[in-house]
Structure formats: structure tokens, C-alpha cells
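Engineer: generate coordinates for the sequence data below:
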Amino acid sequence: MIYGLNENKKGIKSMKESKWWKNAVVYQIYPRSFKDSNHDGIGDLQGIIEKLDYLEELGINAIWLSPVCKSPQDDNGYDISDYRDIDPMFGTLKDMEGLIKEAGDRNIRIIMDLVLNHSSDEHPWFLEAKKGKDNPYHDYYVWRDGAKDLPPNDMRACFGGSAWEWVPELSQYYFHQFSVKQPDLNWENPKLRREIYDMILWWMEKGVGGFRLDVIDQIAKEPDLKITNNGPRLHEYIRELSKETFQKGDLITVGEAWGANTELAKLYSNPDGSEFSMVFQFEHINLDQQPGKEKWDLAPLDFLKLKQVFAKWQKELYQTGWNSLFWNNHDLPRIVSRWGNDKEYRAESAKMLATLLHGLQGTPYVYQGEELGMTNVEYDIEDYRDIETLNVYRERLEKGYGKEEIMTSIHAKGRDNARTPMQWENAPNAGFSDATPWIRANGNYKEINAVRELKEEDSVFCYYKKLIQLRKDYEIFAEGSFELLLKEDKDIFAYTRTLGEEKLFIVCNFHEKEVFFTMPKGWTGEEEVLIANYGKVLESEKLRPYEARIYRKK
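Structural biologist: Modelled structure (predicted):
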């Protein structure tokens, strides 16, 4: 099944014409932690192929793979040294081609994670760039003249330290927004852009079904002005990128944009297909940190603000753009531990959070293990592997923070919460690998695992399966308008969806206490219940802890 280039291929619509992704659900895989097939402790492509039947059973339409291209793995693959090859830890290019085919046979598309803001410092382009200012590849990166110990300005990298790295043989600094081993690419150079487009077309020719663009809002950086995201030429670059590549195929494309607001998102996800299918925005993700501070500076979730944020994105992008819907990804803690209750009400709160999200307009993303209700971990610092986590631990110790306070923040927000091995069964290492995993498995795999949940009719897995099927059965999930209800209620998240004469009423108790509410005008409580996380509804206007329901009437 071919999803990429559509020249001379009958029956494949362009991105402007085909909007299959509106009814789709995407499953994100972090390959390193999904399934190890060759017993080296690291997940791989053959391991993913081995579990495709599981994903087909879940009902998802596409798999987003975190980076699998060749990489020194300084930042777990987000430092690419060869865009046209697979890292040996995951397998070979032939394995990737096999995955594309095997997934396609199950009507599942493969979405690749592309890192176009920066490369690895071991990429051949950068190795050439360091050879001299006159080298044709030098201008593929962002350089500034300077003197040792006197960088061009005081900009800081996201992973800590200066954003400028001194190269003595050139008497120049190169710019890096992330790790020192991730030099930023210079998108002002048209030759670089052409290299990128040709590489994307090469993957499309292999049948890739879409792309997720890492920190794409930072490609138009202007470091002299201290501008990192939303630079003045950003949408010029993206429109050129889309025209030269994505618009030639029937793809799903999503840009990661931490700095996006609704107006920018309308550009990113313009229905005319000039940029992306949709954008990842993170406004809701930042609501449990202290204002103006880092994510490690914890604060209680502002629930009323959460409702306002979701409502704003639902209303303002309706028929003018497209939402991506997510609680989790490889960079975020597990939602059931973050905003649910991962102990007494783990299954109930996991299902409630899923109901709330999947009832909205947009394309839902399920992160591996989310469909099982996997939870955060509380390791000692020695068991963490993430570069960001290790850096913040060191930096905060140096600033005088107490170890216990630092570890509380890491336990709550560390990226390795999402990166522990997928919990397949009650077996050593959660059935992920016969060898010692690259990162330790969560100890609760004996209770939380796929084998167990596939057998239980009321499991989190089976609930996700039902939710995913609803989007296929009812067009209203994709096309219906949104209206927030009970805006000031401190416990209930409720809203309606409307498409013509058809209506949905979604009501979710966000907390671990019983609450009462009044059915909206025109609703009796006797309507069809499409799904409810407690199974049977006992009282129409009383919600048990974390209870969630979707009603439908026509």
C-alpha cells in the first residue's frame, strides 16, 4: 500500500483533497522501549512488526515512530547523523521497509519523526562544516565569529549551558538550542533546504504515510535577535517545504510547536493544505507549573484554566484549522499519574481522561502504554537515562536545591516516566526483553500489562478500543461543533458536540469524589449511552469518582 508520492499513481488523492486523518487515531511508539526482538535490551523495528497485530486489535490507523534514523543517541535519536539510514540499534533499512509494508497490510500508516531544526555533530554535513569557513557545507549551520570565552550573546540552551559552542580551529561559535552535540541547521541556505526536501521525497517514495516535525517552529531562528521560535521567515519556509514534498502525497503531517497560539495554529493547519495537517501545541501541558518558571517548579493543576484552554482551541480552530489531541508523549509524564489517580482509581481515571480527550474535535494520539494505564516511576537518580533529567539534577544541586525537592520534580515531570519499557506481560522485564533493558521496567508490570488487559472486558485497553471505534462509527466526533458547559464547576468537565440534528453530551468527573450536576437543557439522561467508564449508569445526575460518559441523541 503506497501513501507517499502520488505522481502517476491512480487513486491516491493529494493532501488538499484527502482528510482521512480527521477520523484517524495515531499511536506513538518510542522504539527503544517498545519491544526488543534481538535480546540486546533495546527495542527495535522487528519488535514493532511482532506487535502489529496488537495494534490492529486496538484499532489505530497510524503509528508515529520516534526517531529511528542513524544517530549517536546523545538525545535518544533526536540527534540524526544520517537521515537516509536506520540506526543499527533498531535494525536496518530493510527492516524499516518491512515495517512499512507489514503495517500497510493492516491498513496502518507509518509516520516518521523528522528532526529538521538541527542535526548531530557527527552528521557528514557538520564534519565538513568544521573543516573551514570556505567549505560548501559550512553555511548549512549557524556560525558567528567571536573570541574564546566571549560568546556572541548570553542565550541558553534548552538542556542547560550556553547556546554557543566554541570551535578553536575556526575561531567561531556554532549555535545549538539543545545539546552541544545538536548544532542548529541554517534554513536561510537554499541548498540545505533542497537537501532536506530530497530526503523527504526519498522516504515518501518508500511509502511512508506521514511525518511529525520536531520543534519545527524553531527552524527560522535569529540568534542575533535572540529569536528561537516563530521567526519572521517561519511560515515561508514551511509553505515551501509543504509544496516541495507533502503536497505530492496523501500524508498526515504534524508540526511540534511549543510557541503556537490559535492564530499561528490556523496557519500551520490551514484547510487548504499549504502547511501541515495539524500542529502539536502545548498550552494545556503547562498548567501545573509555577507561572514564569520551569516545568520542574511544580504547581497544582488549574482545572478551570484547563477547561478554558481546551474550549479556546476547540472553538477557534473549528473549520479554520485542526487540533491534535494528546495527554502523553515521549517527553511528558504519564497522564494517569499526573492528573488522574494511579492508585485507588487508576483504571477509572485513565478511562475518564481518555473519554474527555477522545470526545473532542481533532486527531487523538495514544502514547504507548497509555491504553494500558501505565504509570510514572519513582527511581533513584542512578536509574534515570534522560539527558534533560540528569542535567537538571546536577544544575539544581549546584544552585542549592535540596535533593528531595529535586527528585520530587523529576518523579512528577521527568521524561523517563514515558520511556520505561512497554509492559507486555507478567514476566521478567515486563516481557519487553530477555536481556537487561536499557532502562529499568516499572515494577508494577505484574498488575499492569497487555496480556492481562486483553483478557479483561472492562480493562483500560478495551475501553480505548471502544473509544477508537466510536470515531469510525460516528462522523460527529470529527465534524461536530463544540460547546463548553459548567464553565465554573471545579470538578466536572462537560461539553456538547453538535452536527446537524445529532448531538453528543460528554460529562467527566475530574476528581476522586462523588459530585452532582444537572443535565443540560434538552437532555433527560435517558438518551443512548455510547460509552461509560463504570459500565452501567446508576444515577443520571450523580457522578462517582472519575466517572465519565458519552451520551448521544438524534
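
Engineer: all contacts plus neighbour counts: C-alpha atoms, from now on.
Structural biologist: Will do.

Engineer: any idea how far N189 is from W143?
Structural biologist: 13 Å (C-alpha to C-alpha, to the nearest Å).

Engineer: which one's more surrounded, the two?
Structural biologist: W143 (26 against 13; other C-alpha atoms under 10 Å).

Engineer: in the stretch 451-554 of the chain, which spans are helices?
Structural biologist: Assigned by DSSP state H, counting those that start in this stretch, the stretch 451-554 of the chain shows helices spanning 460-473, 476-479.

Engineer: how about the longest one, which residues are buried there?
Structural biologist: Going back to what we said before, that points to helix 460-473. 460-465, 467-472 (16 or more other C-alpha atoms under 10 Å).

Engineer: show me the contact partners of it.
Structural biologist: Outside helix 460-473, the residues that touch it by C-alpha atoms under 8 Å, 6 or more residues apart in numbering are 23-25, 57-60, 347, 350-351, 354-355, 358, 371-373, 450, 453-454, 456, 477-478, 531, 533.

Engineer: one more to put side by side:
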Amino acid sequence: MPSVNTSTADDGVREWWKEAVVYQVYPRSFYDSDGDGVGDLPGITAKVDYLDDLGVDVVWLCPVYESPNADNGYDISDYRAIMDEFGTMADWRALLDALHERDMRLLMDLVVNHTSDEHEWFQKSRRREEGYEEYYYWRNGDPDEPPNNWGSFMGGSAWSYDETRGQWYLHLFDEKQPDLNWRNPDVRADVASLVEWWLEKGIDGFRLDAINYISKPEGLPDGDPGRSPVGVEQFSHGPHIHEYLRELYERTFADYDVMTVAEMNDTSVELAREYLGESGDGLDMICHFEHMGVDTGPGGRWDPEGWGDWSLPEFKEIVSRWQRDLGEDGWNAQYLGNHDQPRIVSRFGDDQEYHAESAKLLATFLLTSRGTPFVYQGEEIGMSNAEFDSLADLDDPQTIGAIEDLLDAGAIDGYEDVREFVNYVSRDHARTPMQWDDTEHAGFTDGDPWFAVNDDYTEVNVADATADEDSIWHHYRRLVALRHDRDVLVYGVYELLCPDHEQLFAYTRTLDESRVLVVLNWSDESTSFESDDVDVVDPSVLISNYEDASTRDVRRTYRPYEAVVVDL
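Structural biologist: Coordinates of the predicted model:
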């Protein structure tokens, strides 16, 4: 029997951000307008009509603030300035205006767990200037002995010794990304001020990066050596996080009709409910990671043992729990890929024999699930993982740090020992340049690209995809239009069918008298769908990824990676 929600409709109120489809842009890799090999703001503006044609409603722009680029822009040195490589504030305004002219909205990244070590706050803090002494986490100690055993997400210790101040400082990420001390009310006031500054410029919301790490426990106790990174159970969802987030909401977001998306690793459904809506901390939706761990090794993402093995029933259980159990105020940021994940068709589909079919299946799942769907650039044409033959081919500090940790621990002798693993998991896969056409450098730039283009660009590119009515791109476009046309795909109650089936992911969405069935054969072998909960002999197929699906009974054999959405 399916897992049943006894309601006939979602009790949550209508909101524009629930009905939106979000497209994530990684600026450095999207489109280069000036030939310097780096994507930029004018390049994004030049492609706004492309996004409008796809039908998306919101563009999430990864950081374009001033940054020394230790972590590709997530190390911010000035929140109120634009990085020179990306353009100027006037270029940013032109992008915002172009989006708003087309009834599209702009979501910015809010990165306030940490800053760059080149930010003036850190520079003043390391010099112990009055008012800035406690803007970051500083600790005394032997220069050879970190204050605790916490590890960094980038590998190595979460502590670095600063010779200028003569103390250790905390950085959960790169050593050039020191953590802000949110216990300091002046820090919280400064963060609220910069949020207000951007909201007054007319943006439509923020994605809150790594926001569940902003509260650290008193005394910064050692963490469990068995966790990765060490200490994550200490600094994730800390003791004052609800106080801090609610304060930020009341100071800023509460006064605007904007969208807030909280990126929160190590978050359960129960924890998520505490952050959402007026009954929680005022946030609109959670970007959780539980389904992103379905194919990890026992030691987590950077454990090379066991990566890539996953079962559909386990994936369905995770997805369905989040679909059902967030409650009346709960809402998901529904995604399979982003700038921190490998390409979805390589990870969850088949990027070889069933490339188009599986990419369309993934799109069908994404755009018929409960929650606001997030499409990452290139997914709409089926971009796949690249091949990194050596450590020198990599750019991502997190991937490089993980490899260095394995080398230091003696777990591997060299890159060749983890080459296959890296070519499955690295964040660099998502950061290869967007493939616009089959000309040199995939039409991304007239210069030398900052990062190598994937070799498959002559077969996988926007020009070919938009010209082919049966392409992955057109399937995304039709799904976006269908979602906009059918409230049941936004607000409908989710019910899982066949929870233990090893190949089929099937579910219904129900809103009042409307009911839609989604059947996905998430495998490369044919399989049969039988369910007592649906009995439709002459289905009205709304969309499918096989041309003749409209003539077939829903209770039948489904072909490899076949995806069908049926009006019941």
C-alpha cells in the first residue's frame, strides 16, 4: 500500500515562490561577453531571453561580490561591490532590470557564516582595532596545537594561526574564509544592514549559504572523530541559531515580499520544521542534503569506499518523507544538482546509452514533486560529468583538500587511486563552462576559458537542443509550462505508490478534484507497473519521454528510463 496523506489538498497558503521554477546561474561558467575567459554579468544579461524562453521564473545568482576567489566567490571581501571579473554595479543593475522587464525575479547568495580574510572586518579584527576584536572566533594556544579537533570542509584543521594577532582563528571552510562570530551583536547588526542594502536595491530574495553553522557551542568542545568533518555535530544547528535567524528575519525579510532559501546540511525533517514559516524562524524553504547522501560511502561524501552505490527504495523513502512530513508551513527547495554536486544525468541517470531518456526522467521527477524546483545551468540540455585525468585538472578546493587529506593519512598513494572516485563526485563537474554551441570552447568564450570545457560539447549544446523539438531542453520547457498550468503539481498532496519497487518511482499528486499520476522507470531495464490505487484504462497523458506513451495503459510495462505524467 502507498504511504497516504489523508488530506485531499495542501493546507498551505498560496505563495509566488511556491509556484516558481528557479534556474541557478554559476556566473564564472555561464557566458563570457568580453573574451577574457570568465563568465560575467553582461553575459548573463545577454542570455536572459534564453531563460525566458525556457519559462523559468527566478534566477539564483551565485556570488558576484568582490572576492579574492579562494572558493570561487564564496569568500567575500566586500558585500557591497561587484568583482571586477564579473563587471560593475551598473552591469548588475542591467541584469536585474532585464529580468524584471520579463516578469522574472533575482535571488542572490547570502554568505554570512564567514567572510574572506581580506574583508575589512577581518583585517581590523586581526589588528585588534576597537569594536572589531570579537568579530571572529579567536583563541589562544600553542602555534603548533589547534584549540580543538574540528576539521574543515576543505580538508585539514578548521583552525589557522594568525601571526599578526598571535592567535588561532576558526574557519569551517578554506583558511581564507574565517567564521564570523554571531554571538557579537555588532556582527548581527552589520549582517542585517547589508541584507537591507540589497533588498532596497530591489532583489527578490536570498539563498542563505551554510546558514546552519552560524551558531557555535559555548567553549567550542571537541567533536566526534568518527564524523566528517570532525566537529560537525557541534557547530551544526548550534544553541542560538533560532534566536539569530528570527532576529534577522524580523529586522529584514519580514518587511519585504521576498523568497528565502536556507541551505542546511545535517538537517532532518523535524529540525527543518523549526525554521520554516511564522511558527518557526520565518524562512520560506529548506535546501536539505539527505537525498544527496544516498550514494555516499560510510564515511561521508569524501570517503572513496562505497561511493556510487544506491538503491531506489532508499531514495524514495528519503524523498517521500520530506514530501509528506514538513507540515503545513513546510516547503522544500527541490533539487538534484547545483554548483556543489556532480552532474545529475551522470549521477542519477545514464549518460551513455539512455542519456536523453534518463535526463528527461530526472526533469520529470524534479518538476512534478512537491516543493520549488531548482534547475542548475546545463541540466536542461543534459550536461554530464567531465573527465579529470590528473590532480592538476582540478580547481575545486574541497576536492583537492579531500585528496590531500587521504594522501596525508596514507589511505592512497596518489591521484590514480582516487581518479574514478573524483570523476564521480567532484564539484568541478558542475563548473565546466556552459555549452552553447559546437564551436571552439562551446561558444562560452572567444578567449581561453578559465576552466576546460567538457569534451562532449559538440554533441551536447544549447544550439542543437533548442533546434530539436524532441530534445531534453524542450522536455524541460514543456514541464515548466505544465507546472505553471496545473496547480495540482504545485499544491497537490503527494502519495507514494509501490514504495519497495526496485525500479519504479510512482506517485500521485492530489488537489481537490484534480489528481495526477507520475510513473518513472528509474532503471535501464523494462519493468511492469501494477497498482490497486490507480485504475485508468484510457489515460490522458500530459507529458512523457517516449513518443507513443499516450496510447498505452498506465498499468503496463515501462521501458528503460520511461517517464509518464498522467491526468487521472
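
Engineer: superposing both, give me the TM-score.
Structural biologist: Scored against TM-score structural alignment, normalised by the length of the first structure, the superposed chains reach a TM-score of 0.94; 537 aligned residues with a C-alpha RMSD of 1.5 Å.

Engineer: hang on, the earlier thing: in a markdown table, list the helices of the stretch 451-554 of the first structure along with distance to K487 of the first structure.
Structural biologist: Converted to a markdown table, the helices of the stretch 451-554 of the first structure look like this (distance: least, C-alpha to C-alpha, whole Å):
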| stretch | distance to K487 of the first structure |
| --- | --- |
| helix 460-473 | 25 |
| helix 476-479 | 21 |
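
Engineer: of all those, which one is nearest V279 of the first structure?
Structural biologist: helix 476-479 (16.2 Å; C-alpha to C-alpha).

Engineer: find me the equivalent region of that closest one in the second structure.
Structural biologist: Helix 476-479 of the first structure corresponds to residues 488-491 in the second structure, going by TM-score structural alignment.

Engineer: now that stretch on the first structure. Mean distance?
Structural biologist: By mean C-alpha distance after the TM-score superposition for the first structure, the fitted stretch 488-491 of the second structure averages 1.1 Å away from its aligned residues in the first structure.

Engineer: what's the nearest residue to D87 of the first structure if we skip its chain neighbours?
Structural biologist: K70 (3.7 Å; C-alpha to C-alpha, 6 or more residues apart in numbering).

Engineer: residues touching that neighbour, list them.
Structural biologist: 77, 80-88.

Engineer: any chance of the buried residues of helix 460-473 of the first structure in TSV, with distance to E283 of the first structure too?
Structural biologist: Conversion of the buried residues of helix 460-473 of the first structure to TSV gives the following (distance: C-alpha to C-alpha, whole Å):
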residue	distance to E283 of the first structure
V460	26
F461	27
C462	29
Y463	27
Y464	24
K465	27
L467	24
I468	24
Q469	28
L470	27
R471	25
K472	28
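
Engineer: name the SS class of the counterpart of K101 of the first structure in the second structure, please.
Structural biologist: Matched across to the second structure, K101 of the first structure falls on D97, judged by TM-score structural alignment. Following DSSP: H, G, I helix; E, B strand; the rest coil, D97 of the second structure is assigned to helix.

Engineer: so how far is P183 of the first structure from the aligned partner of R188 of the second structure in the first structure?
Structural biologist: Taking TM-score structural alignment for the superposition, R188 of the second structure sits opposite R193 in the first structure. Distance of R193 of the first structure to P183 of the first structure, given as C-alpha to C-alpha: 16 Å.

Engineer: so P437 of the first structure makes contact with S37?
Structural biologist: No - P437 of the first structure lies out of contact with S37 (C-alpha atoms under 8 Å); the separation is 12.0 Å.

Engineer: report the central residue of the second structure.
Structural biologist: What sits nearest the mean C-alpha location of the second structure, by C-alpha atoms, centre = their mean, is N338, with 4.0 Å.

Engineer: so the residue mapped onto E459 of the second structure from the first structure versus R471 of the first structure, what's the distance?
Structural biologist: Here E459 of the second structure is matched to E447 in the first structure, going by TM-score structural alignment. Separation of E447 of the first structure from R471 of the first structure (C-alpha to C-alpha) stands at 29 Å.

Engineer: so what's the residue count around the residue mapped onto L366 of the second structure from the first structure?
Structural biologist: With TM-score structural alignment defining the correspondence, L366 of the second structure maps onto L357 in the first structure. Counted with other C-alpha under 10 Å, residues neighbouring L357 of the first structure total 18.

Engineer: returning to that earlier point: R193 and P183 of the first structure: who's more crowded?
Structural biologist: A direct count of neighbours by other C-alpha under 10 Å for R193 of the first structure and P183 places P183 higher, at 28 against 19.

Engineer: map F211 of the first structure across to the second structure for me.
Structural biologist: Under the alignment by TM-score structural alignment, F211 of the first structure pairs with F206 in the second structure.

Engineer: kindly apply the preceding question to W313 of the first structure instead.
Structural biologist: So W313 of the first structure corresponds to W322, using TM-score structural alignment.

Engineer: that match reaches V269, doesn't it?
Structural biologist: Yes - taking contacts as C-alpha under 8 Å, W322 of the second structure lies within contact range of V269: 6.2 Å.

Engineer: neighbour count: these two, which is higher?
Structural biologist: Between W322 of the second structure and V269, W322 has the larger neighbour count (other C-alpha under 10 Å), namely 24 against 19.
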